[in-house]
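Chemist: coordinates only, sequence not included:
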């Protein structure tokens, strides 16, 4: 805890991926007070020589062993409730990341453990889900919604399927993140009707209907979806 300041600045990082078809987030088990033994998002205090993003990457490496990776990263929002940290007045700049093929974490620094958790179990009342430290449940809820929305108006979901891929494989990415499958007709119209979303190959793979192998695709160059591909229904929120 930095001394000599009325307000301390921290960072928290919600790192998401898809593991075996499950939308997952990286948490650490706190090894020090406050909330020793509780699970939390990776994060910590910003050092005088750092900006917030540099501190987020440093804390991620120190607490989980996960180094800087290629993928989507952006600031989520600032959390500044006066009582969010029992030690002092602490303001957190939260970041959200979403990337494929992230490694198994290893605990370090002041973390007693680190592992991937199913996001929906944590937020929607899974039987073994722990209570999160600080206000991290709220940060995680906001971060989940940011990623869900990101898939509505960008082509980010393509990064989570190996090329070449089928449309059913791509649709399962949306299902994992949204918690509900996208409407099949709207999904096909948006993916196939958006120039540069996917590029068809001449090959076929598994996953077709009526016994016919599905067409295989590669990623195109499009980044944004206008109009967006909206969720057909909203999963239950706490």
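Modeler: Perfect, thanks for sending it. This is a predicted model, so every value here is computed, not measured.

Chemist: from here on, contacts and neighbour counts on C-alpha atoms
Modeler: Will do.

Chemist: can you give me the buried ones in the longest helix seen in the chain?
Modeler: Looking across the chain with DSSP state H, the single longest helix is helix 136-153. The neighbour-count check on helix 136-153 (16 or more other C-alpha atoms under 10 Å) flags 136-137, 139-144, 147-153 as buried.

Chemist: from the contact counts, what lies against that helix?
Modeler: If you count contacts as 3 or more C-alpha pairs under 8 Å, 6 or more residues apart in numbering; DSSP states H and E, helix 136-153 packs onto strand 8-19, strand 72-79, strand 90-98, helix 119-123, helix 167-178.

Chemist: one more time with 10 Å, if that's ok
Modeler: strand 8-19, strand 22-30, strand 39-40, strand 72-79, strand 90-98, helix 119-123, helix 167-178 (3 or more C-alpha pairs under 10 Å, 6 or more residues apart in numbering; DSSP states H and E).

Chemist: also this one, for the comparison:
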């Protein structure tokens, strides 16, 4: 390293996914909040919430602070996703971004502020973002869809109890495809991942639906929102 080598800066960014209705079809899809940059580089472009790591902050503290400052969101769980550090990702300087992700329920997402510079976008239809943030969002979506197939991660979009119809709606929204209700029920009940609570959902017009919860005795061993309220993992996943 030469004496003129530039110092490496560390930034922390966060991808937050929530399920919201599609504006045209009304079907639930995956959305995320973005913030508009107000300075160069990429002034005026949309980007993930985030900013430089302050000297006195832990990584998770930095992610939580920038989210609160920009969107008012305070997810119950932040999981470290990956580190992005290509040499050309930020013009004129070397920046390594530690990226966190969070999945929030609809009621949690409803408190997020929306302004001229903070807006929700459908995750699969985002514009060209600043830096390499399109790549980061693509990676986070891939991780979400991959983990949905083998883990309890769908739990993060639901309450402690849920109906199988609600669980299927989460799978359909994330995977972007319709699932046969009968087959889905057989697969979920046969997997042992969920157990009936003995209660039913009330207040609907139809026959009350059975309520389920995730079977923590059949934990899949993966880190993620089912670890609540454990501390966030510090390694990348």
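Modeler: Received the coordinates, thanks. Just so you know, these numbers come straight off a predicted model, no measurement behind them.

Chemist: returning to that earlier point: of all the buried residues of helix 136-153 of the first structure, which two lie farthest apart?
Modeler: Greatest spatial distance in these: 136 and 153, 26.0 Å, computed using C-alpha to C-alpha.

Chemist: distance to residue 224 of the first structure added to the helices and strands packed on helix 136-153 of the first structure, as CSV?
Modeler: Listed next are these as CSV, based on distance: least, C-alpha to C-alpha, whole Å:
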stretch, distance to residue 224 of the first structure
strand 8-19, 20
strand 22-30, 22
strand 39-40, 32
strand 72-79, 14
strand 90-98, 16
helix 119-123, 25
helix 167-178, 16
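
Chemist: of the ones you listed, which is nearest residue 214 of the first structure?
Modeler: Taking these one by one with C-alpha to C-alpha, helix 167-178 is closest: 7.8 Å.

Chemist: average offset of the closest one relative to the second structure?
Modeler: Compared with the second structure after fitting, helix 167-178 of the first structure deviates on average by 1.2 Å (mean C-alpha distance after the TM-score superposition for the first structure).

Chemist: pull out the buried residues from that helix.
Modeler: 167, 169-178.

Chemist: nearest to residue 59 of the first structure among these?
Modeler: Among those, and counting by C-alpha to C-alpha, the member closest to residue 59 of the first structure is residue 177, at 25.4 Å.

Chemist: state the distance from the closest one to residue 149 of the first structure.
Modeler: Distance, residue 177 of the first structure to residue 149 of the first structure, by C-alpha to C-alpha, to the nearest Å: 10 Å.

Chemist: average distance between the longest helix of the first structure and the second structure?
Modeler: Averaged over the aligned pairs, helix 136-153 of the first structure sits 0.9 Å from the second structure after superposition, using mean C-alpha distance after the TM-score superposition for the first structure.

Chemist: what span of the second structure lines up against that helix?
Modeler: Under TM-score structural alignment, helix 136-153 of the first structure corresponds to residues 133-150 of the second structure.

Chemist: if I look at the alignment partner in the second structure of residue 69 of the first structure, how far off is residue 197 of the second structure?
Modeler: Applying TM-score structural alignment, one finds that residue 69 of the first structure aligns to residue 75 in the second structure. To residue 197 of the second structure, residue 75 of the second structure is 26 Å away according to C-alpha to C-alpha.

Chemist: those two: who's more crowded?
Modeler: Set residue 75 of the second structure next to residue 197 and count neighbours by other C-alpha atoms under 10 Å: residue 75 wins out with 17 against 13.

Chemist: which secondary structure element is home to the more buried one?
Modeler: Of the helices and strands defined by DSSP states H and E, none includes residue 75 of the second structure.

Chemist: so what's it up against?
Modeler: Residue 75 of the second structure makes contacts with 16, 64, 67-68, 101-105, 108-109, as judged by C-alpha atoms under 10 Å, 6 or more residues apart in numbering.

Chemist: how much does stretch 184-192 of the first structure stray from the second structure?
Modeler: Averaged out, stretch 184-192 of the first structure is 3.0 Å away (mean C-alpha distance after the TM-score superposition for the first structure).

Chemist: so is the residue mapped onto residue 50 of the first structure from the second structure in a helix, a strand, or just coil?
Modeler: Aligning on TM-score structural alignment places residue 50 of the first structure opposite residue 57 in the second structure. Here residue 57 of the second structure is coil, with the state taken from DSSP: H, G, I helix; E, B strand; the rest coil.

Chemist: the one 5 residues further on now?
Modeler: Going by three-state DSSP, the secondary structure assigned to residue 62 of the second structure is helix.

Chemist: that one touches residue 97, doesn't it?
Modeler: No: counting by C-alpha atoms under 10 Å, residue 62 of the second structure sits too far from residue 97 to count as a contact (11.7 Å).

Chemist: which residues do those two both contact?
Modeler: 11-14, 50-53.

Chemist: which of the residues you listed tops the neighbour count?
Modeler: residue 14 (29 neighbours).

Chemist: what's the burial count for the closest residue to that residue other than its chain neighbours?
Modeler: Nearest residue to residue 14 of the second structure in three dimensions, chain neighbours excluded: residue 100, at 4.6 Å (C-alpha to C-alpha, 6 or more residues apart in numbering). Neighbourhood size, residue 100 of the second structure [other C-alpha under 10 Å]: 24.

Chemist: any idea what residue 100 of the second structure aligns with in the first structure?
Modeler: Residue 100 of the second structure maps onto residue 95 in the first structure, by TM-score structural alignment.
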